[in-house]
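**Student:** Any chance you could fold what I've pasted below:
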Amino acid sequence: MQDRPTKDHAHKLSVAPMMDWTDRHCRFFHRLMTRRAMLYTEMVTAPAVIHGPKPRLLDYSDAEHPIALQLGGSDPRELAQATAIARDWHYDEINLNVGCPSDRVQSGCFGAVLMERPALVADCVAAMIGESAVPVTVKCRIGVDDQLPEQILPDFIDRVSRAGVRHFVIHARKAWLQGLSPKENREIPPLDYALVQQIKRDFPDLTICINGGVTTLAQARDLLALGLDGVMIGRAAYHDPASVLIGADALWGEDHAPDPVAVVRAMHPYIAAHLGQGGRLHQITRHMLGLFTGRPGARHWRRTLSEGASRDGAGLDLLDRALDQVRLAA
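**Tutor:** Down below sits the predicted model:
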């Protein structure tokens, strides 16, 4: 692995934190396709870090750098304690979730509901910064419920930046905390890219990245050309990782674009080590199902892994059979 990319380099493109998806196996797989993009953990709550099994929650492979830990919470003391614990894991960034609209998150008074409490968010990030050796960043929405984003978002960014945050990832949709499911909150509220662009103009010294509705590298390039500092891509990077991540390093002027078949082969040692430690094949291959999306043999690849990887004894021979289906169809 080459020298570790810096956090500044990683801002141009990042893969969103996604619950049940962006675990350490997913991130290792994604890193084989892009050396530069920032990868985010699934959200981990501050109480879980404090009281839970820390290695299981925080461990990752050194190959995953640059990598950000996303924390959830609304108690400054708990967030500070969790940030202090995470120092020993040497993440490149600590991110506070101020964007998730799920009922479970709301009941804990964190996530998107914190858009209504900018003073509390400022207290939280100040406490985190006091315990962090790396940048503390915020991922937020443009507003929630009946808030007027063009009024509340500039105030939110101003208050939180004065507490020390220099980097915001803004999901360019409101979140409706009542009446819409998390899935609907990713799709129904209209996107307002223009507002995020205005935030960048109003706060030129801050790093402003945009999230929401971006599905291709071409879209990411267009948004960067408008003056935004970075683009975060979520589900498209998971479901069609080759299209989004292979070739992404060209954003940094680098020619790193491995063939998807080579990516599968590069996963072999990692999978073998996982199996040797008692792991199951499907724990890794479930993240690889979309690798050949839109390419000949994709359906057979998905079927072979979906039907066989969870069976007892499934191993690298099954992965090789699935890959043979792709090569035969090419």
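
**Student:** going forward, measure contacts between C-alpha atoms and count neighbours the same way
**Tutor:** Fine.

**Student:** All the strands of the stretch 1-150 of the chain, in order from the start?
**Tutor:** For the stretch 1-150 of the chain, applying DSSP state E, counting those that start in this stretch gives strands covering 13-15, 38-40, 44-45, 67-72, 93-98, 136-141.

**Student:** ditto for the stretch 201-330 of the chain
**Tutor:** 207-211, 230-233.

**Student:** that older thread, please tabulate the strands of the stretch 1-150 of the chain in CSV, including the columns mean neighbour count and distance to residue 149.
**Tutor:** Output for these, formatted as CSV (neighbours: other C-alpha atoms under 10 Å; distance: least, C-alpha to C-alpha, whole Å):
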stretch, mean neighbour count, distance to residue 149
strand 13-15, 27, 24
strand 38-40, 27, 26
strand 44-45, 21, 27
strand 67-72, 25, 22
strand 93-98, 26, 15
strand 136-141, 26, 9
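
**Student:** Specify the stretch among the ones you listed that is closest to residue 299.
**Tutor:** Closest to residue 299 of these is strand 13-15 (C-alpha to C-alpha; 24.6 Å).

**Student:** Second chain to compare with the first, below:
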Amino acid sequence: MELELRHLRVVSTIAESGSVTKAAAELGVAQPALTAQLNRIERTLGGALFERDHRGVRPTALGELVIGRARILLPAMSGLMDDATRLSDAARGGEAPEHLTIGASTSAILAPLIQRLAEWREDLQVSTTASWSADELVGQLVENRLDFALVGLCSGSPAPRETGLTWRTFSVDPVFVLLPQDHPLAGRQEVALHELADADWAATPGDGCFHECFAAACAREEFTPKSLYVADAASCIDLVESGTAVALCQAARMVPGLVTVPLSDVPLQWNHLVGWRSDSPAAEHAGEVLATVMQAHRDLVQRSPVYSTWLQSHHGFGLQQDPGITPAV
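**Tutor:** A predicted model of the protein is given here:
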């Protein structure tokens, strides 16, 4: 068997999720099939890529080498395909794009967005990329490697100010807390931040002032967080599942076996924006894409009974209706 890019994607997904089972769910394949594929990849490379135990998987030295190369090769190949598509579109004389590249710092919205884009235009080809860093996605937008970027920013952070980019805020959402089901506060309709003063905390990485805003919110409640573990989403979930920490999370987040609980008085807010290059061929479709993004976010919220119920009594949050945009139906 020869090593292919799809094999590198498998290895990268397993490494990022920290578990073959979680990676199988993310890739949409059965766990035994993914395990068999990983075994074939390891035989091709001549050694084990991961050490496995009851806590998940950890890369071996060979695994670290392969993962490091994959992190270089996969984005490079994606960029090559995107640039080739744009040149092909330009050569056809500026026709309406048949292909869109979309980056998101909130990966949860990608699935409903892809579904809604398919309803908007059945023949549209969509490529997506996810990154926790809004700055990274803004850079790809500036470099014309993305048609649209969906980014999340702390309410205290201004919209990116790079020249030539247009930004629209499509939703303002509170930050909730993720708890184990057996946590003493898990059954509450909302929890005050100071009630978790003795907890260790976990949060995904973020640009801007989010971690400073969290520290300030705790200071207003007259306590200092014991610890703040900054980690990828899968690791944050593991920390909560193990009872090691509670996690700051997006309001629409749902994780089987865990409980999402609102924080009283909304100490932290998260703004979701969509941006595009004003001079790009895709800009003429910005209205349709923005409306579709809003509908995808609505789909995401409707799947969360906790957030949907919370919004009924907290006006001003959720989707920010723009009078210049007609929402998708």
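
**Student:** Would you pull the TM-score for this pair?
**Tutor:** Here the superposed chains carry a TM-score of 0.23, computed using TM-score structural alignment, normalised by the length of the second structure; 130 aligned residues with a C-alpha RMSD of 6.8 Å.

**Student:** now the strands of the stretch 201-330 of the first structure in TSV, with mean neighbour count and distance to residue 198 of the first structure?
**Tutor:** Formatted as TSV, the strands of the stretch 201-330 of the first structure follow (neighbours: other C-alpha under 10 Å; distance: least, C-alpha to C-alpha, whole Å):
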stretch	mean neighbour count	distance to residue 198 of the first structure
strand 207-211	24	10
strand 230-233	25	15
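
**Student:** Nearest to residue 274 of the first structure among those would be which one?
**Tutor:** Closest to residue 274 of the first structure of these, according to C-alpha to C-alpha: strand 230-233, at 27.6 Å.

**Student:** Neighbours of residue 194 of the first structure, how many?
**Tutor:** Counted with other C-alpha atoms under 10 Å, the neighbours of residue 194 of the first structure add up to 11.

**Student:** ok, it to residue 68 of the first structure distance?
**Tutor:** Residue 194 of the first structure sits 27 Å away from residue 68 of the first structure, going by C-alpha to C-alpha, to the nearest Å.

**Student:** and if you look at residue 57 of the first structure?
**Tutor:** 13 Å.

**Student:** circling back to that earlier point, export the strands of the stretch 201-330 of the first structure to JSON lines and tack on distance to residue 140 of the first structure?
**Tutor:** Formatted as JSON lines, these follow (distance: least, C-alpha to C-alpha, whole Å):
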{"stretch": "strand 207-211", "distance to residue 140 of the first structure": "9"}
{"stretch": "strand 230-233", "distance to residue 140 of the first structure": "12"}
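
**Student:** what's the closest of these to residue 49 of the first structure?
**Tutor:** Closest approach to residue 49 of the first structure among the strands of the stretch 201-330 of the first structure (C-alpha to C-alpha): strand 230-233, 24.9 Å.

**Student:** just checking, what packs against that closest one?
**Tutor:** strand 13-15, strand 207-211, helix 217-225 (3 or more C-alpha pairs under 8 Å, 6 or more residues apart in numbering; DSSP states H and E).

**Student:** let's go with 10 Å and repeat that
**Tutor:** If you count contacts as 3 or more C-alpha pairs under 10 Å, 6 or more residues apart in numbering; DSSP states H and E, strand 230-233 of the first structure packs onto helix 7-10, strand 13-15, strand 167-171, strand 207-211, helix 217-225.

**Student:** could you dump those to TSV with distance to residue 158 of the first structure?
**Tutor:** Output for those, formatted as TSV (distance: least, C-alpha to C-alpha, whole Å):
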stretch	distance to residue 158 of the first structure
helix 7-10	21
strand 13-15	24
strand 167-171	11
strand 207-211	13
helix 217-225	22
